[in-house]
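Novice: Dropping the sequence and predicted coords here.
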Amino acid sequence: MSVKKILILLVVAAVLYLYFFTGLGDYITPSYFQQLYAEQPMLTVAIFFAAYILLCSLPVAALLTVMGGMVFGATTGTLVVSFASTLGATLAFLVARGLLGDWVQSRFGSYLETVNRGVEKDGAFYLFSLRLIPAVPFSVINPVMGLTKMKPFTFYWVSQLGMLPGTFVYVNAGAQLGAVDEFSVAGVLTPGLIASFILLAILPFIARAIVGSVQKAKVYKGFKKPKAFDTNMVVIGGGSAGLVSSYIAAAVKAKVTLVERHKMGGDCLNTGCVPSKALIRSAKIVKEVRNAEHYGVSAGEPKVDFAKVMDRVQQVVKDIEPHDSIERYTDLGVDCVTGEAKIVSPWEVQVGDDTITTKNIVIASGARPFVPPIPGLDQVDYLTSDNLWELRDLPERLLVLGGGPIGSELAQSFQRLGSQVTQVDMMDRLMPREDADVSAFVMEKFAAEGIDVKVNHKTVGFEVRDGENIALLESGDDKVEVAFDKVLIAVGRKANVTGMGLEELNIDTLPQGTVAVDDYLRTRYPNIYACGDVAGPYQFTHTAAHQAWYAAVNALFSGLKSYKVDYSVIPWATFVDPEVARVGLSEAEAQEKGIEYEVTKYGIDDLDRAIADGEAQGFVKVLTPPGKDKILGATIVGYHASDLITEFVTGMKRNIGLNKILGTIHIYPTVSEANKYAAGEWKRANAPEKALQWLFKFHNWRRGASGSEAPPVAATAKE
């Protein structure tokens, strides 16, 4: 440790020692300073000034500010406290930077991402905004800002200016209290004191209004707002987020225009959720036929007509299309427009030759498959989840790049339909977002079905040799070549943010490529919102619909009421067989966040209905705080996991613990009993042992038995 850091530590330790262990804190009282100020005003100011500088980063700062008004009055007190608080804040800023800056940035940089981004984007105004709102603790701002790249002088003058209004309000309240002769109801409730407390109450709202006005003036500079608008809201994109936003707007009788450049329903209907689930179903039928002998049915080896399978997939899409059609949404009151939308100003959207003026804009443009820049990829006519559905000939050898949900679902489906599938991922396991036991279960299942899973392998290139496609892989020092007929790229999705005018309007995007939005889904323009895959952080259809409600309501009722998006309970499922579903924390996430937990696990191989259906595999895993039944997270691997998880989603959302799930009647025999038995396992592990021992003795006494008998062994939750 450097000499500078040692000195800083010694100074901080000395201040804390003087305040807490020497009785110095007993002298920092209004009466002491008032008496001293009457006798030696300059000395009092100097002592108070120095004390404030040293103590302003402690929780006593607000009391010291009020005390400044009680001792010195409103004018002198404001001057003394303003300069002392700014110097003290700058001292804390410098201490944090000198002592902790490098260490905290290197280890906890992710927690400072928001602050760093705010400083980088808005500079001094970001700090000014924080200073102007007293609800943000200055004792937190000072050290945290010290971990940014802001210059000390900038921090000083912005803090001086930003804290001044709040300082005056608090000092004035103290001055009014100091002027009270006797603390009776009549003496305290003077007009001046009442006005001071009213100022204290409304200051945060005034500050927010000022900051909001300044930000709006800054961001809208150079744009002319129309006096009237063609529509209340323009929605760009007809996928899940766009459809729900439009539906809500029409439902509350707002005029809304929905612009879609391609097909209504977006990726989910046309190239994602719907066609993939139809394909998975066909693949599951093939598996069932192959296993028919297990159920006493002779069916032989199934013959797969791949073209008919894909025709059925397209028919399923057509059957669902009316739910998302232009006709349906027109009947609901939505003005549906087909074409390319471009935002030309915060209140204007151009579609072809027409320009629509609008009060609000919702960007719901979705995402597309991400294609990595791998050398030679353009030579092998690759597939993505967009063009996969055009296939009519089953690839004999299919290479799948990607071990996430999309890659895993399609790899298993094509293997069952008759392809020889090789699945490659650079991570050390498939589905790395899930816990290791989940990944291990899925990988074991894939291997048993004949999929060649290559984890810890990086694809570094493609070649065509003598008419045959070759993928070049690396795993450490090993080099591997894989021959294939078709390659499916399933390594992630990229938000659609180009071609809509976002760059011209300087609408920010995050490093991961999604549109930057605040907690209310607003972009840098308060009337332009983004939701769904284009905004993240989750790229699920149900999350897009969830966000869409917030975007629509916040846009249409801005200025009256706004809602922060609630991401507290987000479930998802991967539709491999058996399915994997999760809500809340995984074990890995709990460990990463330092959250204490205990794990309860129930094996579905013990479930009567699963045994009867030949699906006795998988498990239910629930995370709870030690000794408590609150659900922190749940993972289900098994038969109908995507349906079973809903009980835990409801439990987390409505604060229903495992005790109440255990006490709820579940129909026998159903797979839903797995949740009840998992709750029973938790109950058995958390049984009150001492109380049970006393009950054992009580029942022995009632039947006149000897007290020397041992209690029976506890049964399983199912028994």
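Specialist: That came in fine, so what should we check first?

Novice: Could you use CA atoms for every contact and neighbour count after this?
Specialist: Will do.

Novice: all strands for the stretch 251-400 of the chain, in order.
Specialist: Remark: strands assigned in the stretch 251-400 of the chain by DSSP state E, counting those that start in this stretch are 256-260, 334-338, 341-345, 348-351, 354-363, 367-369, 397-401.

Novice: Of those, which is nearest residue 108?
Specialist: Residue 108 lies closest to strand 367-369 among the strands of the stretch 251-400 of the chain, at 30.2 Å (Cα to Cα).

Novice: What are the buried residues along stretch 277-288?
Specialist: 277, 278, 279, 280, 282, 283, 284, 286, 287 (16 or more other Cα atoms under 10 Å).

Novice: Need the contact partners of it.
Specialist: Residues outside stretch 277-288 that contact it (Cα atoms under 8 Å, 6 or more residues apart in numbering) are 302, 304, 309-310, 312-313, 316, 409-410, 413-414, 416-417, 575.

Novice: Checking residue 474 next. Helix, strand or coil?
Specialist: Of the three states, residue 474 takes strand according to DSSP: H, G, I helix; E, B strand; the rest coil.

Novice: Count the neighbours of it for me.
Specialist: Neighbour count of residue 474, defined by other Cα atoms under 10 Å: 16.

Novice: Next: residue 291.
Specialist: Every residue meeting other Cα under 10 Å relative to residue 291 is counted, giving 17.

Novice: gap between it and residue 580?
Specialist: 22 Å (Cα to Cα, to the nearest Å).

Novice: who are the neighbours in contact with residue 167?
Specialist: By Cα under 8 Å, 6+ apart, the residues touching residue 167 are 65, 78, 81, 82.

Novice: again, only this time at 6 Å
Specialist: Listed by Cα atoms under 6 Å, 6 or more residues apart in numbering, residue 167 has no contact partners.

Novice: here's the one I want to compare it with:
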Amino acid sequence: MKKGIILGLIAVVIVLFFSYDLQSLLTLDGLKNGLSDFEVWRSESPLLVAFGFLTVYVLVTALSLPGAAVMTLAAGALFGVLWGTVIVSFASSMGATLAFLASRYFLQETIQTKFGDRLKAINEGIEKEGAFYLFTLRLVPVFPFFLINLLMGLTPIKAATFYWVSQIGMLAGTIVYVNAGTQLAQIDSLSGILSPALLFSFVLLGIFPLIAKKIIAIFQAKRVYEKWTKPSTFDRNLIVIGAGAGGLVSSYIAAAVKAKVTLIEAHKMGGDCLNYGCVPSKALIKSAKLAKKMQNAENYGLRNVQPEFSFKKVMQRIHNVIAEVEPHDSVERYTGLGVEVLQGYAKLIDPWTVEVALNDGGTQRLTSRSIVIAAGASPFIPPLPGIEASGYVTSDTLWDEFAKRDEIPKRLVVLGGGPIGCELSQSFARLGSEVIQIERGERIMAREDQEVSELAKASLERDGVRVLTAHSALRCEQESGAKFIVVEHQGVEQRIEYDDLLCAVGRVARLTGYGLETLGIETNRTVITNEYLETLYPNIYAAGDVAGPFQFTHTAAHQAWYAAVNALFGQFKKFKADYSVIPWATFVDPEVARVGFNEQEAKEQGIAYEVTKYGIDDLDRAIAESAAHGFVKVLTVPGKDKILGVTLVGEHAGDLLAEFVFAMRHGLGLNKILGTIHTYPTWAEANKYAAGEWKKAHAPEAALRFLEKYHTWRRGS
């Protein structure tokens, strides 16, 4: 209501302005014709005329009316260069700020709500460097100032920042126009003020902040590097620390473009994913899943069978799988690709020098123009009293520890309700362990929507996992050779006996041991980087788990591309790491896979969305395989088929997600998925049917009613 009244008043003022032909007064001819009268008034009441002039100028600018340029000339003619500049400088800045505030008041909420996802990157850029960009625009009069006022009002830039930057940025142009106004009689047109030479000067002024920014960056780098002596020559173009996914991809890219690159790894090539994470866990999940199918063979018309197996052989198979994949990440392969591989512990000595304590003895020092830190992460061990004395395994150590045993852990406590904890809890329960999973939060898999968490919990419990949510682990105890963990729930303590304790409460970046402290590189759970993955030193980059914000193998590889390319070619062009479309999956049964926003994230961030859901219990292939459970849930922009996010629950969810990832990455909507032929009968049809559900909900009802009448007429009815 209030907005409507204000808009009405503004509309009335604008209508009156044009109705009474007031715009003719704000033309060059109108100014020349009325200048003598203005001079008379000014001589009689200089302060009143100055104040009135400032007020009118503010209104003209605030309402984005034509004539500000002419009024600037008038200021020079009436008040001279000094006072004309003072009056116009403040009047133009005040008027511009009022236009800015009006745009923000009337339009910002609507625009940000409707196009918030598209404007996210712009908003972040404005919050970070908005003053700089506004200053650049203000220096170049080629950009219409009234348009800048309105557009900046839609962004998050602060009003105070907008004002002072406008005041300073418009000063050069104001002086030029006011000075020209002192020679008003000689001016035939406004274009005459801005000659090509003067326009070129303004363009140079506009470019100057960019040059200044580059100079500032050089001086900042010089300040950062001032206590170090830069080598005159370098042994390498790139040194990469860590041979996990981030390090392998970084070094591969460097070798591919014929750079001289050294990859340093202290332990096993392939990092966590190959040796402790993705590969062994998925091998275990497969064995456990087969055991579950054997136990429920009657679902397929067969007789239920209780599987008999050697746990040692199950673990041996896992190590065989690792060994089979290992050549993909081996020293031999990367050496063949042109990468020098050194096995040892790397330490940064200065921003260009790395010292390697070689595993086979001795040390080696190398210099490099650029360095990529890809040291990965390790399991977090909660500081529970007694945990060290009672012993525990992690998602890293269990593969070697359990491989020594003939029997599967009888009573296994799993600390943590995240993806790792859930995957391992379900697998060991399916293989016969009595598993108790302890989660401090209210639900497991808390990053997913609540319905997904509940579905995952129900699935784990069907497989025999005792899931204890809202239980806080307090301490570990030993008594008469037995091990206990003490937990607290709703103020009541409980002792749980176990044979083995698996810590799966998360992973922390490896931040110590390789010289970050010596160089003063900032860390806060991860290595602090900018959008180009640069650390405090522009030639030192970080990628993968050590850099965050995601701890996925595929995001480590994704970041590695940016780190390597920026490290090798950043002097020509730098690329900002793009996290706009990041998929992930949790390989419980049924699988949970996701990309983009889910509902809880959209609500938290105030993003408007529609939900389309397709139940996989309706899918022919799922019915045929007795796996008709789960769903496809798609979030879209209200009224449009633009995909904001997808959550998939069901068999092969991780594989099915790829189609949605591709669509989101390339701006394709649900209509494109619906119009794509999917082989029948396949699991991938679930994606098409989900798109069909969206289409059905957005059917053009009016057109369909017309068509119904048309067909009735065609039948002659």
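Specialist: Arrived safely. The structure displayed is predicted, hence computed values, not measured ones.

Novice: which one of the buried residues of stretch 277-288 of the first structure is nearest residue 47 of the first structure?
Specialist: Using Cα to Cα, those come closest to residue 47 of the first structure at residue 277, 73.8 Å.

Novice: Aligned against the second structure, show me the partner of the closest one.
Specialist: In the second structure, residue 277 of the first structure lines up with residue 282, judged by TM-score structural alignment.

Novice: if we can go back for a sec, the strands of the stretch 251-400 of the first structure: which one's closest to residue 571 of the first structure?
Specialist: Of those, nearest to residue 571 of the first structure by Cα to Cα is strand 367-369, at 20.0 Å.

Novice: residues in the second structure aligned with that closest one?
Specialist: Against the second structure, strand 367-369 of the first structure falls on residues 377-379 (TM-score structural alignment).

Novice: quick one: which of the strands of the stretch 251-400 of the first structure is nearest residue 218 of the first structure?
Specialist: strand 341-345 (14.5 Å).

Novice: buried sites along the closest one?
Specialist: For strand 341-345 of the first structure, a neighbour-count test (16+ other Cα under 10 Å) marks 341, 342, 343, 344, 345 as buried.

Novice: Specify which member of these is nearest to residue 613 of the first structure.
Specialist: Using Cα to Cα, the buried residues of strand 341-345 of the first structure come closest to residue 613 of the first structure at residue 341, 50.9 Å.

Novice: Output the strands of the stretch 251-400 of the first structure as CSV; include the columns distance to residue 380 of the first structure.
Specialist: Shown next, in CSV, are those (distance: least, Cα to Cα, whole Å):
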stretch, distance to residue 380 of the first structure
strand 256-260, 31
strand 334-338, 34
strand 341-345, 33
strand 348-351, 36
strand 354-363, 34
strand 367-369, 17
strand 397-401, 11
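
Novice: Looking at the ones you listed, spot the one closest to residue 15 of the first structure.
Specialist: strand 354-363 (52.7 Å).

Novice: how big is the angle separating the closest one from strand 341-345?
Specialist: 90 degrees (axes from the mean of the first three to the mean of the last three Cα atoms, to 10 degrees).

Novice: Residue 240 of the first structure pairs with which position in the second structure?
Specialist: Residue 240 of the first structure maps onto residue 245 in the second structure, by TM-score structural alignment.

Novice: Isn't its match up against residue 558?
Specialist: No. With contact defined as Cα atoms under 6 Å, residue 245 of the second structure does not reach residue 558; the gap is 9.2 Å.

Novice: part of a strand, is residue 475 of the second structure?
Specialist: Yes. Using three-state DSSP, the assignment for residue 475 of the second structure is a strand.

Novice: residue contacts, it?
Specialist: 384, 385, 485, 486.

Novice: what's the nearest residue to the second one if we skip its chain neighbours?
Specialist: Think residue 385 of the second structure. Leaving aside its sequence neighbours, residue 385 of the second structure sits nearest to residue 475 (Cα to Cα, 6 or more residues apart in numbering; 4.9 Å).

Novice: That neighbour matches what in the first structure?
Specialist: That one, residue 475 of the second structure, aligns with residue 461 by TM-score structural alignment.

Novice: got a list of what residue 194 of the first structure touches?
Specialist: Counting by Cα under 6 Å, 6+ apart, there are no residues that residue 194 of the first structure touches.

Novice: Would you mind measuring from it to residue 174 of the first structure?
Specialist: As for residue 194 of the first structure, its distance to residue 174 of the first structure is 12 Å (criterion: Cα to Cα).

Novice: tell me, which helix in the first structure spans the most residues?
Specialist: helix 74-108 (DSSP state H).
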